[in-house]
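[1] Dropping the sequence and predicted coords here.
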Amino acid sequence: MIQKLKLVFHTVKYLKFRQIFNRLKRRYIKRAINISPSPSVSIISRKPQSFVPGQSRMLGENRFQFLNVTADVEKADDWNLTNQDKLWLYNLHYFDDLNAIEAIQRASWHANLIERWIYENPPGYGNGWEAYPSSLRIVNWIKWSLIGNSFKQQWFDSLAIQVRHLSNNLETDLLGNHLFANAKALVFAGLFFKGKESDSWYQTGLNIIEKELLEQVLTDGGNFELSPMYHSIFLLDLLDLVNIHHAYNKKQISGVKDKIPLMLYWLKSMCHPDGGISFFNDGAFGVAPSLDELLDYAKKLGIKNISEKVKTLEYLKDSGYIRVERENLVAMLDVANIGPDYIPGHGHADVLSFELSLFGKRVIVNSGTSIYGISSERHKQRSTLSHSTVVIDEQNSSEVWSGFRVARRANVLNIKTKQNKNNIEVSAYHDGYTRLKGRPIHKRDWNFFDNRIIIKDSISGKGVHSVNSILPLHPEVSIINPQENSVEFEVNGKLVKIVFEGSGKLQVVSSQYHPEFGLSIDNKQLIYTYTGSLPFIGITKIIWQNY
């Protein structure tokens, strides 16, 4: 109980007062839902550019696949099944399939689904009326209408009721990407409808977006939640806002178009040669559009200055990520704090971790995200053990707990980068383990050459501790020659060797990689273990053939 109280204290102390106030307000003050008919619908000035299509999620008129789980939704209760994963139900209520690949072929299914949703989800009841799924559904219904699908008056009325309910239940307690999604929905609805009521929706959304842009987009272009996946979602939101304002011949929101080139460059810096995002903090494939899809969308919308090539050493200083690119290698390094103090829910205890591609293939990875909610598996995936960094005394570098909570957090200090003629050097240390007896500090030095990487982990402090240096390998990496303190494997026909030097012992252990929600793939972790007195120094060398 005392430990739980400490976790709560060290979590709540970072929250803004208005988050606590608004959480209580939303919980205890319920406003009546206005079910009056919808305002009139506006006429668009021009057809919008094609929205980015997501993956198809409807396998049949009543069959859906979300998070790699397939289920039938045949009766009213199925929208809110208590034995179904909450995130799966959220996805059901998003209505993403309305604008997915080959959606036109499922238009009759979509029309029936809208009818069913209205009939089986009365105002204010169930998962579908929560603010976040409401926001995504409102946008998806409007997009579906704008691309030429006919709407019944009953659907317009339901859409207006949803917008009114959302406007009274904005997620001002959570803030972050949730509040921005709320605001985007209000702006879409404010343009889609016309009249005094819709003008108020638009103005509310506009005010939130203009304010949140300043806070949520850092000066290096990164989204402040420091997740490449959520960065991509946010970037899509900005592009959609440009698109719909153009369709209605409405003045663009101040700052939106200016942020897009910076955010695209940031995303380029955080992607592997295969074009996919790196897994820092919550991240998985199949949730957000790819870099190529976002770049193509931006070009269609006339966004300029989006072709800049990423530098060989790019330090995204405000975000805390570093990209290193040399012949045949691309690495992303995490020298970031866990995220915004008051909203670290998507943060992992992954400080001083890194991801590495060699010869265009992922080799060293963070383990990804396959699950939300509160469970031991969710906790494990957020833990330091699931990332390519150092674990001391089997503790996390930041105290992640519950599903989306963080108590005491690691701070990254003394970040240095140096680009020489023949190599690139990066170093930093963090204080996340100073809460432990003996106050250990982890310092990591990376040294990148054309055919090798040398990583030096220095653990200072006092007393006896266990130190585990973790290297999760991509599932396609197959070890062919394990030795006492080294392993070998091939990448695209090239031999790669990882050697550990120091007074520790190497273990090759079975683990799992989580590239998508609902998907876990067996892989291997290299764990170099030392137990003894501090200080300790461990050297990791990654060497490959460069011919």
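    Sure thing, it's come through.

[2] contacts and neighbour counts: CA atoms only from here.
    OK.

[3] where exactly do the helices run in the stretch 351-500 of the chain?
    Read by DSSP state H, counting those that start in this stretch, the stretch 351-500 of the chain holds these helices, from start to end of the chain: 376-382.

[4] again with the chain
    Along the chain, counting by DSSP state H, helices occupy 2-12, 17-28, 86-94, 107-120, 131-146, 153-167, 176-192, 196-216, 228-247, 256-269, 291-300, 376-382.

[5] most packed of these?
    The highest average neighbour count among the helices of the chain, using mean count of other Cα atoms under 10 Å, belongs to helix 176-192 at a mean of 25.

[6] contacting residues around that one?
    Taking contacts as Cα atoms under 8 Å, 6 or more residues apart in numbering, the residues outside helix 176-192 that touch it are 41-43, 131-132, 135-136, 138-139, 142, 160, 163, 166-167, 170-172, 198-206, 208-209, 212, 216, 225, 230, 234, 237, 241, 244-245, 248, 343.

[7] repeat that with 6 Å
    42, 135, 139, 171, 198, 199, 201, 202, 205 (Cα atoms under 6 Å, 6 or more residues apart in numbering).

[8] Alongside the first one, take a look at this:
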Amino acid sequence: MSEISKLKLFLNTIRYLKPIQVRYRVFYFLRKKLRGSLRINDSKTVYKITCTRLNLLPSIFSNSTYFSNNSFEFLNLQHNFPNKVDWDFSGYGRLWTYNLNYFEFLLQKDLSKEDGIKLIDDFIDTIDKNPTGIEPYPLSLRIMNWIKFIVYHQINPEKYKDILWAQVQLLKKQKEYHLLGNHLLENGFALLYGAYFFNDRGIYNQAKKILIKELNRQILDDGAHFELSLMYHSLMTYRVMDCYNLVICNDLFDQELKSFFKEKAELMLSFSQKISYQNGDIPLMNDAANGIAPSNEALFSYAGSLGLIVRESKLSHSGYRKLTNEIFDLCFDVGEVGPTYQPGHAHADTLSFELYIHNRPVIVDTGTSTYEV
């Protein structure tokens, strides 16, 4: 490719981005060049920090991905680490490594408290040698999963307060404004959990600012998440309900987020109910697969336990449309690929459709794979 062609490609790419994305991409690039990569030790504190014993109502169990003796399965690929877990293992690609570092297996039904603690301690021992683990997206999910595990198993929060504080501080330094979309939302959710865990109003104000702005931007009028992946919509719905759970069970800050999360969760649940097939399946258009996000059954059950109401709604701004009778469900996508500045979950699925007959898939989407080429 000639230099002129490269320049044209570059200009055609950045013209869709928001100024804040360009600004932060340049800032993070220069910071890395001048100061090197961020390290977890850079965020450890030299002064005494305090943490809070939190309360939470039961949430949704995660899918089983840990099978004892350091054996994990993600993306239908299983791997056993003979002696010690390599938390930066790259044998199955980047997405597999990301899943390993999320620590969602801490919330699976059959994982014991002892096994969870062992895995956390093992991770901490090698965190300085694990660049994937301190990237902002896996960092965000792990912060939330560790805190939930600590609360549900009634572990003394003092045990992990220093390493959690370091991770929250590291996340504050690399919020994903260069990407926006669901990545920035996950950063905000994690900071909210960190704010409650440490009873820190400064972190709370950061989280609140991100979440109010981004949820208002990212949740469309019909309740769909604006990146238009039904899987990510379910994940974001789950996350909003978890945050609602957090704020109603712990009276630490102002109550503005309580009503805000309730309104958004009910709107998103209503969209989930409207778009889903009669057997409860979600359309797998755009970036979506089964077994990643919680099922509709789990989401609606969780909503009921939180006192959330699922209302009747109409499909509109999402661009999804559905025809249904007693025999078939036909769902089709006639909307935009997603936000022009973040179309990463579109997967070339514009004008795609799926057909279910008698609750069984007949015409299906082509599906998704990994980050590898």
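    Ah, there it is. Treat the numbers as computed from the prediction; the structure is a model and nothing was measured.

[9] that older thread, need the contacts of helix 176-192 of the first structure in JSON lines with distance to residue 359 of the first structure, can you?
    Compiled in JSON lines, these are given as follows (distance: Cα to Cα, whole Å):
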{"residue": "42", "distance to residue 359 of the first structure": "52"}
{"residue": "135", "distance to residue 359 of the first structure": "41"}
{"residue": "139", "distance to residue 359 of the first structure": "41"}
{"residue": "171", "distance to residue 359 of the first structure": "44"}
{"residue": "198", "distance to residue 359 of the first structure": "53"}
{"residue": "199", "distance to residue 359 of the first structure": "53"}
{"residue": "201", "distance to residue 359 of the first structure": "50"}
{"residue": "202", "distance to residue 359 of the first structure": "49"}
{"residue": "205", "distance to residue 359 of the first structure": "45"}
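
[10] Show me what residue 126 of the first structure lines up with in the second structure.
    Under the alignment defined by TM-score structural alignment, residue 126 of the first structure corresponds to residue 131 in the second structure.

[11] Please disregard the earlier target; I meant residue 287 of the first structure.
    Applying TM-score structural alignment, one finds that residue 287 of the first structure aligns to residue 292 in the second structure.

[12] Just give me the match in the second structure for residue 222 of the first structure.
    Using TM-score structural alignment, residue 222 of the first structure lines up with residue 224 in the second structure.

[13] what do you get for residue 80 of the first structure?
    The alignment partner of residue 80 of the first structure in the second structure, by TM-score structural alignment, is residue 88.

[14] quick one: that match and residue 131 touch, right?
    No - counting by Cα atoms under 6 Å, residue 88 of the second structure sits too far from residue 131 to count as a contact (7.3 Å).

[15] who has more neighbours, the two?
    For residue 88 of the second structure versus residue 131, the count of surrounding residues by other Cα atoms under 10 Å is larger for residue 88: 19 against 14.

[16] what's near enough to touch the more buried one?
    Contact criterion Cα under 6 Å, 6+ apart gives residue 130 as the residues in contact with residue 88 of the second structure.

[17] what about 8 Å?
    Contact partners of residue 88 of the second structure, counting by Cα under 8 Å, 6+ apart, are 97, 129, 130, 131, 132, 133.

[18] repeat for residue 169 of the second structure
    Counting by Cα under 8 Å, 6+ apart, residue 169 of the second structure makes contact with residue 43.

[19] before we move on, back to that, tell me who's in contact with the match of residue 126 of the first structure.
    Listed by Cα under 8 Å, 6+ apart, the contact set of residue 131 of the second structure reads residue 88.

[20] measure it to residue 75 of the second structure for me?
    Distance from residue 131 of the second structure to residue 75 of the second structure, counting by Cα to Cα, to the nearest Å: 21 Å.

[21] just residue 234 of the second structure next, same as before
    For residue 234 of the second structure, the distance to residue 75 of the second structure under the criterion Cα to Cα works out to 18 Å.

[22] for residue 158 of the second structure, same thing?
    Distance of residue 158 of the second structure to residue 75 of the second structure, given as Cα to Cα: 34 Å.

[23] same question, residue 359 of the second structure
    Note on residue 359 of the second structure: its distance to residue 75 of the second structure, by Cα to Cα, is 25 Å.

[24] Now for residue 158 of the first structure: which residues touch it?
    Counting by Cα under 8 Å, 6+ apart, residue 158 of the first structure touches 38, 118.

[25] What residue in the second structure is paired with residue 21 of the first structure?
    When the two structures are superposed using TM-score structural alignment, residue 21 of the first structure falls opposite residue 23 in the second structure.

[26] ugh, wrong one, residue 467 of the first structure
    Correspondence of residue 467 of the first structure to the second structure, assessed by TM-score structural alignment: none assigned.

[27] show me the contacts for residue 467 of the first structure.
    Taking Cα under 8 Å, 6+ apart as the definition of contact, the neighbours of residue 467 of the first structure are 390, 391, 392, 393, 529, 530, 531.

[28] Kindly report the same for residue 236 of the second structure.
    When contacts are counted by Cα under 8 Å, 6+ apart, residue 236 of the second structure touches 182, 225.

[29] ok, now with 10 Å
    182, 185-186, 189, 215, 219, 224-225, 230, 242, 265, 268, 293 (Cα atoms under 10 Å, 6 or more residues apart in numbering).

[30] Now do it against residue 243 of the second structure, distance only.
    The span separating residue 236 of the second structure from residue 243 of the second structure equals 10 Å under the rule Cα to Cα.

[31] Mind listing the shared neighbours of these two?
    With Cα under 10 Å, 6+ apart as the test, residue 236 of the second structure and residue 243 both reach 189, 265.

[32] Can you show me the strands along the stretch 351-500 of the first structure?
    In chain order, the stretch 351-500 of the first structure shows strands spanning 354-358, 361-364, 390-392, 400-401, 405-406, 412-419, 424-430, 441-448, 452-460, 464-472, 486-491, 494-501, with DSSP state E, counting those that start in this stretch as the criterion.
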